[in-house]
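Engineer: Only the shape, not the letters, is given here:
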């Protein structure tokens, strides 16, 4: 059952819907590059209690309970009326095609360079795309970082169009980037590690929704 705690929306796993993005928070990770907000992992809900994620073990299905073994709480983002039955089916097909692929261990060391290259001249890339001179962004890859996997799922399902994918290159996005962009949804609620857990007062979503 959903409930309001300290004026925050706290939900349970039964409130999740296919396509919901799950961003995982761990206070102990805030000193790590890219995890300054504490949000350092992204996953996507498939339905029927199953979550698609990529971690050090590779691309796999897991559960809310599995994620909360390693993280303090989950912030859920939802795109209302975006995930049609056809897109949900595409998401599940995407998952079935990618289960077992390896974790992109090279992502973090290279992500800042890739981000810089990506923003140097994005408008020219779009011009080149519509002129037939640019290669479309591939959603199907051999390895995936967590947020790279979620972004690729949105591209594969057609929520991020082929041309828009030039601005949402999966290899350039960190979990906090997903939190900041409404294409991935709006904040829906928190799933805490335990019933007496208190969402930190400086949690990113508390001041950015």
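Structural biologist: Perfect, I can see it now. Computed from a predicted model, the values in this text were never measured in an experiment. Residues are numbered from 1 along each chain as shown.
Engineer: When you work out contacts or count neighbours from here on, use the C-alpha atoms and nothing else.
Structural biologist: Noted.
Engineer: Which stretches in the protein count as helices?
Structural biologist: 64-70, 85-98, 107-119, 122-130, 146-156, 175-180 (DSSP state H).
Engineer: Check these for me and report the most buried one.
Structural biologist: helix 146-156 (a mean of 26; mean count of other Cα atoms under 10 Å).
Engineer: ok, and what's touching that one?
Structural biologist: 21, 41-44, 53-55, 90-91, 94, 138-140, 160-162, 165, 168-175, 178, 184 (Cα atoms under 8 Å, 6 or more residues apart in numbering).
Engineer: Same question for stretch 27-34.
Structural biologist: By Cα under 8 Å, 6+ apart, the list of residues contacting stretch 27-34 reads 35, 36, 37, 38, 39, 40, 72, 174, 176.
Engineer: 7 Å instead?
Structural biologist: 35, 36, 37, 38, 174 (Cα atoms under 7 Å, 6 or more residues apart in numbering).
Engineer: now the contacts of helix 146-156: which count as buried?
Structural biologist: 21, 41-44, 53-55, 90-91, 94, 139, 160, 162, 165, 168-175, 178, 184 (16 or more other Cα atoms under 10 Å).
Engineer: Tell me how far the residue nearest to residue 24 when sequence neighbours are not counted lies from residue 129.
Structural biologist: Counting by Cα to Cα, 6 or more residues apart in numbering, residue 24 lies nearest to residue 74, which is 4.6 Å off, once chain neighbours are set aside. Going from residue 74 to residue 129 by Cα to Cα, to the nearest Å gives 37 Å.
Engineer: second one coming, line it up with the first:
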């Protein structure tokens, strides 16, 4: 099966996708229903055992250990070209400034997610045409509210992994936690983490049989 990781294995810029648990709340259930994924939350690891995440209480930072306590397990994703020092500094600066601005949770974005995503997909060609003819007003990643995966996607836009033209395709307001796990733009599956040393990842987990980042980029390990 896919490998289990330890906290020390994570690097700045790794994406943390959180799997539902038996106690997850009504919002988590709604996210699962709309997105068709058991991964109902996303955060980004910024180093020093800290995860930046947008919670219903607003944008915050939390220790990785405490994030793990809230979920049965999490799946970790890593870019193949890694995060160099300049991008890590930019990520941390962005997180710091957004925390200072006291960003709230984007409840309306969650509740309208399904219709917004459908509209985005239906008008994608028009949006791209508008971008290339200069009439498209590019959405800023600097906002006063985010839902969880929206914030993670905007971290990738701010740090330059997603360029302006691609940002039309990768509109952060219509990216769900499960979408992040299925798109190599945000990284390849690295492995799982759980606070329970005896935990076994369910075989129905969508990444259970996936090739890991190590299988692809470090096959000798």
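Structural biologist: Yes, it's here. Keep in mind that this is a model prediction, so the values were computed, not measured.
Engineer: I'd like to know which of the helices of structure 1 is closest to residue 10 of structure 1.
Structural biologist: helix 64-70 (14.1 Å; Cα to Cα).
Engineer: what about that closest one, distance to the chain center?
Structural biologist: 16 Å (Cα atoms, centre = their mean, to the nearest Å).
Engineer: residue furthest from the geometric center of structure 1?
Structural biologist: The C-alpha centroid of structure 1 is most remote from residue 131, which lies 30.6 Å away (Cα atoms, centre = their mean).
Engineer: What's that one aligned with over in structure 2?
Structural biologist: Aligning on TM-score structural alignment places residue 131 of structure 1 opposite residue 133 in structure 2.
Engineer: Same question for residue 173 of structure 1.
Structural biologist: Match for residue 173 of structure 1 (TM-score structural alignment): residue 175.
Engineer: Quick check: that match vs residue 120 of structure 2, distance?
Structural biologist: Counting by Cα to Cα - residue 175 of structure 2 and residue 120 of structure 2 are separated by 11 Å.
Engineer: ok, now residue 173 of structure 2?
Structural biologist: Distance, residue 173 of structure 2 to residue 120 of structure 2, using Cα to Cα: 10 Å.
Engineer: likewise residue 26 of structure 2?
Structural biologist: Taking Cα to Cα as the measure, residue 26 of structure 2 falls 26 Å from residue 120 of structure 2.
Engineer: List the residues that contact residue 47 of structure 2.
Structural biologist: Taking Cα under 7 Å, 6+ apart, one finds 11, 12 in contact with residue 47 of structure 2.
Engineer: Tell me which stretches of structure 1 form strands.
Structural biologist: For structure 1, the strands defined by DSSP state E cover 3-5, 8-10, 21-25, 39-47, 50-55, 58-62, 73-78, 102-103, 143-144, 186-192.
Engineer: Structure 2: matching residues for the last one?
Structural biologist: Under TM-score structural alignment, strand 186-192 of structure 1 corresponds to residues 188-194 of structure 2.
Engineer: List the contacts of that stretch.
Structural biologist: For stretch 188-194 of structure 2, using Cα under 7 Å, 6+ apart, the contacting residues are 2-6, 68, 72-79, 212-214.
Engineer: now it, how far from the chain's geometric center?
Structural biologist: On Cα atoms, centre = their mean, the centre of stretch 188-194 of structure 2 falls 13 Å from that of its chain.
Engineer: And residue 160 of structure 2? What does it align with in structure 1?
Structural biologist: Match for residue 160 of structure 2 (TM-score structural alignment): residue 158.
Engineer: so residue 62 of structure 2 makes contact with residue 54?
Structural biologist: No. The criterion here is Cα atoms under 7 Å, and residue 62 of structure 2 misses it with residue 54 at 10.3 Å.
Engineer: Could you measure from the residue lying closest to residue 198 of structure 1 once chain neighbours are set aside over to residue 27 of structure 1?
Structural biologist: Distance criterion Cα to Cα, 6+ apart; nearest residue to residue 198 of structure 1, sequence neighbours excluded, is residue 192 at 7.9 Å. Note on residue 192 of structure 1: its distance to residue 27 of structure 1, by Cα to Cα, is 13 Å.
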